[in-house]
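A.B. asks: Predicted model and sequence below, questions to follow.
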Amino acid sequence: MIFSKSPDYFQVAQGVWGARILFVNVYFIANRRGFPKGWVLVDAGIQGSAQRIISVAESIFGTGAKPSAIILTHAHSDHTGALEELLKHWDVPVYAHEYEVPYLTGKSSYPPSDPTVGEGMMSLMSVFFRKEPIDISNNIRIIDTEGGIPELPEWRVIHTPGHTPGHVSFFLSLNTTLIAGDAFVATKQESAIYTISNIKKLSGPPRYMTTDWVAAEASVKVLSLLEPRIAGTGHGPVLRGRELQESLRNLAENFVELAVPKGGRYAEKPAEADETGTYYIPPFRSTTKFKAVAGLLGALAGFAITKALVK
């Protein structure tokens, strides 16, 4: 396993902690006194990070700590990469929206990423991200967006599609804490420099993996109206206070200009999906600029491989 060194984590709010694993965040939420005892894990990081997640959990909750459930904002590979390994250690329910279930039961692949959106190296690298489903059918539970999650009774579940069809966010009205997943993020996720350095910049959902921009805009508007004072997102540092509220309001009011790519596979027509999985994907249209950049990237990769073989 990678990421097995001593764990480090950060406080998000009372009873809420986060851990950054390479370029993605996972969260640990404990129920308050007076509610069912226990805690849940939100999202499951990248492949190879299971031991790191377990170590952080034990640092927070004690040796042998086990969540009462794992809940997923969505099922992209950077949020479910360690899920199968974690379930070997913790055999617990995994909650996801019904529109995410096909990607967690082996029934459907996600639409391909869109490397043509530009804005940085992460967009180009997205072609290598896993889009095939995993199969954890025995552990899956469908989230009741009206009734919430029994293992996390105080938190409201909000369907926030756009980045994926079944993306959800979680909101605690008591202290207006929001776990937003990738409905919006706290860095410029398309840029490797921003991502690796964890530079703070409230942004729309990662462009290269967002397949419905109309739905994504509507979701950001819904979250902005909550006026959260604390937000933990799938990527980037924690956002707080007036800075968060003003930046989120600005994103909601100017979403097309700030978040939607000027071109790309999904900019004009979305992929379509339902509870059975993806059933329509717009055709890919390459551009001269993308071909040039992709060619350069391929040449650099070829040079690196050749150099390694020579050694």
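C.D. replies: Yep, it's here.
A.B. asks: use CA for all of it now, contacts and neighbours both
C.D. replies: Fine.
A.B. asks: ok, then the element right after the host helix or strand of residue 84?
C.D. replies: Residue 84 belongs to helix 83-89 when elements are defined using DSSP states H and E. Counting by DSSP H and E, the next helix or strand C-terminal to helix 83-89 is strand 94-96.
A.B. asks: Report the distance from stretch 241-261 to the chain centre.
C.D. replies: Here stretch 241-261 is found 18 Å from its chain centre; the criterion is Cα atoms, centre = their mean, to the nearest Å.
A.B. asks: here comes the other one, which I'd like you to weigh against the first:
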Amino acid sequence: MITNNKVNYYQVTQGVWGLKTLFSNVYMIANRKGVADGWVLVDTGVRGYSRQIIKAAEALFGAGTRPEAIILTHGHFDHTGNLIELLKHWDVPVYAHPMELPYLTGKSSYPPADPVVGGGLMAWMAWAYPTSPIDLGEKVQALDVSGDIPELPEWKTVHTPGHTPGHVSLFFKLNATLIAGDALVTTKPESAFYALSFAQTLSGPPKYLTTDWAAAAQSVRKLYELEPRTVATGHGYPMRGRELQAALKKLADNFEDIAIPMSGRYVRVPAMADENGVEYVPPIAPSVKFKAAAFAIATVAVGFFAVREVQKRFL
């Protein structure tokens, strides 16, 4: 961890830095080719961290700096939380996969979260996580489906759906650095202890907001085939080397046993979406409705205080 001007950020690999925003990450990538001294921001984290993101950027790239663009791995609340505030400060384009645009242009909400999967406080509180769209209007543009990024010519985007329809990861082939978003993560995002402390273990996508498990499995196997040597994810600190290779192989080979819940709203039937947004959301099984209601009541009572206690102890 590097402390500079009272801002904590960490180096992922040469030219790539991460910044933790409560329980999710943002990344800053220096452009080594094309735009002189340029850089790109990947995701914007949990709301309330816009000042820290700007300070970290200025510590790395100089006073008054701004990114060439903001790239979103997807549009969930914990990845777009500071986007509106940052766009007031930086007049820059925002890019997302075409299948993600409905959730960023006010056209469609995401499917509801599933709080009964995952077995941890962060999962139980998922009923309260916002799934409504934001409306960036013409500010957001579609990423090239070929994977090319004009502002980062040495990097490629990889479509990795499952967690969301238009989820993307970013890959730098030269040193095999992968920014995986939430296609896979390096902690247990369902657990408050893991999610807030970033205790490390390689996991599948966050269970409570993943709505197509067959696609999620294919995406993890696609990323495994890239043979990354460093993986930075939406939740957790980066993993590298032999530890990463062994854990990623295990996850890819055993995804159905390791990552997919035994039961849940989207386990047997996925939510369906097209370029206009959500088309179909499977109903909640009657046996699950009572369980979901119980989780909601319990988390209203204890969730706020439990999260604050974890923050005090581990952040």
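C.D. replies: In hand now; what should we look at? Nothing here was measured: the structure is a model prediction, and the numbers come from that model.
A.B. asks: Need the TM-score between these chains.
C.D. replies: The TM-score (TM-score structural alignment, normalised by the length of the first structure) is 0.92; 299 aligned residues with a Cα RMSD of 1.7 Å.
A.B. asks: Superposed on the second structure, what's the mean shift for the helix holding residue 84 of the first structure?
C.D. replies: Compared with the second structure after fitting, helix 83-89 of the first structure deviates on average by 0.6 Å (mean Cα distance after the TM-score superposition for the first structure).
A.B. asks: List the buried residues of that helix.
C.D. replies: Using 16 or more other Cα atoms under 10 Å as the test for burial, helix 83-89 of the first structure gives 83, 84, 85, 86, 87.
A.B. asks: which element is the closest residue to the first one other than its chain neighbours on?
C.D. replies: Yep, that's residue 83 of the first structure we're talking about. Spatial nearest neighbour of residue 83 of the first structure, excluding adjacent residues (Cα to Cα, 6 or more residues apart in numbering): residue 44 at 5.4 Å. Of the helices and strands defined by DSSP H and E, none includes residue 44 of the first structure.
A.B. asks: how about residue 44 of the first structure, what does it touch?
C.D. replies: Contact analysis of residue 44 of the first structure by Cα atoms under 8 Å, 6 or more residues apart in numbering lists 26, 50, 53, 72, 78, 79, 80, 81, 82, 83.
A.B. asks: so the second one touches residue 80, yeah?
C.D. replies: No. With contact taken as Cα atoms under 8 Å, residue 50 of the first structure and residue 80 are classed as non-touching, separated by 10.2 Å.
A.B. asks: about what we covered before: now go through the contacts of residue 44 of the first structure and say which are in strands.
C.D. replies: Taking DSSP state E, the ones among the contacts of residue 44 of the first structure that sit in strands are residue 26.
A.B. asks: And what about residue 17 of the second structure, helix, strand or coil?
C.D. replies: Counting by DSSP: H, G, I helix; E, B strand; the rest coil, the backbone at residue 17 of the second structure sits in strand.
A.B. asks: and it, what is it in contact with?
C.D. replies: 9, 10, 11, 27, 28, 29 are the contacts of residue 17 of the second structure under Cα under 8 Å, 6+ apart.
A.B. asks: cool, residue 185 of the first structure as well?
C.D. replies: 201, 202, 203, 204, 205, 206, 233, 234, 235, 236.
A.B. asks: next one: residue 240 of the second structure
C.D. replies: Residue 240 of the second structure neighbours (Cα under 8 Å, 6+ apart): 229, 230, 231.
A.B. asks: If you rank those by neighbours, which is first?
C.D. replies: Highest neighbour count within the contacts of residue 240 of the second structure, by other Cα atoms under 10 Å: residue 231, with 26 neighbours.
A.B. asks: Which secondary structure elements does the strand or helix carrying that one sit against?
C.D. replies: Following DSSP H and E, one finds residue 231 of the second structure within strand 230-232. With contacts defined as 3 or more Cα pairs under 8 Å, 6 or more residues apart in numbering; DSSP states H and E, strand 230-232 of the second structure has these neighbours: strand 7-13, strand 177-179, strand 239-240, helix 241-253.
A.B. asks: I'd like the contacts of residue 17 of the second structure written out as JSON lines, with neighbour count added.
C.D. replies: Listed next are the contacts of residue 17 of the second structure as JSON lines, based on neighbours: other Cα atoms under 10 Å:
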{"residue": "9", "neighbour count": "22"}
{"residue": "10", "neighbour count": "17"}
{"residue": "11", "neighbour count": "15"}
{"residue": "27", "neighbour count": "27"}
{"residue": "28", "neighbour count": "23"}
{"residue": "29", "neighbour count": "20"}
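A.B. asks: okay, those in JSON lines with distance to residue 247 of the second structure next?
C.D. replies: What follows is those, written out as JSON lines (distance: Cα to Cα, whole Å):
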{"residue": "9", "distance to residue 247 of the second structure": "25"}
{"residue": "10", "distance to residue 247 of the second structure": "22"}
{"residue": "11", "distance to residue 247 of the second structure": "21"}
{"residue": "27", "distance to residue 247 of the second structure": "23"}
{"residue": "28", "distance to residue 247 of the second structure": "25"}
{"residue": "29", "distance to residue 247 of the second structure": "25"}
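A.B. asks: Nearest to residue 109 of the second structure, out of those: which one, please.
C.D. replies: residue 27 (25.4 Å; Cα to Cα).
A.B. asks: ok, and the closest non-adjacent residue to the closest one?
C.D. replies: residue 18 is the one closest to residue 27 of the second structure (Cα to Cα, 6+ apart), at 4.4 Å.
A.B. asks: isn't the one you found right next to residue 7, touching?
C.D. replies: No. Using Cα under 8 Å, residue 18 of the second structure is not in contact with residue 7, being 11.5 Å away.
A.B. asks: between these two, who's got more neighbours?
C.D. replies: Using other Cα under 10 Å, the more surrounded residue of residue 18 of the second structure and residue 7 is residue 18, with 26 against 17.
A.B. asks: still on that earlier bit, give me the helices and strands touching the helix holding residue 84 of the first structure, please.
C.D. replies: The helices and strands touching helix 83-89 of the first structure, judged by 3+ Cα pairs under 8 Å, 6+ apart, are helix 50-61.
A.B. asks: Name the residues of the helix it packs on that are buried.
C.D. replies: When neighbours are counted by 16+ other Cα under 10 Å, the buried residues of helix 50-61 of the first structure are found to be 50, 51, 52, 53, 54, 55, 56, 57, 59, 61.
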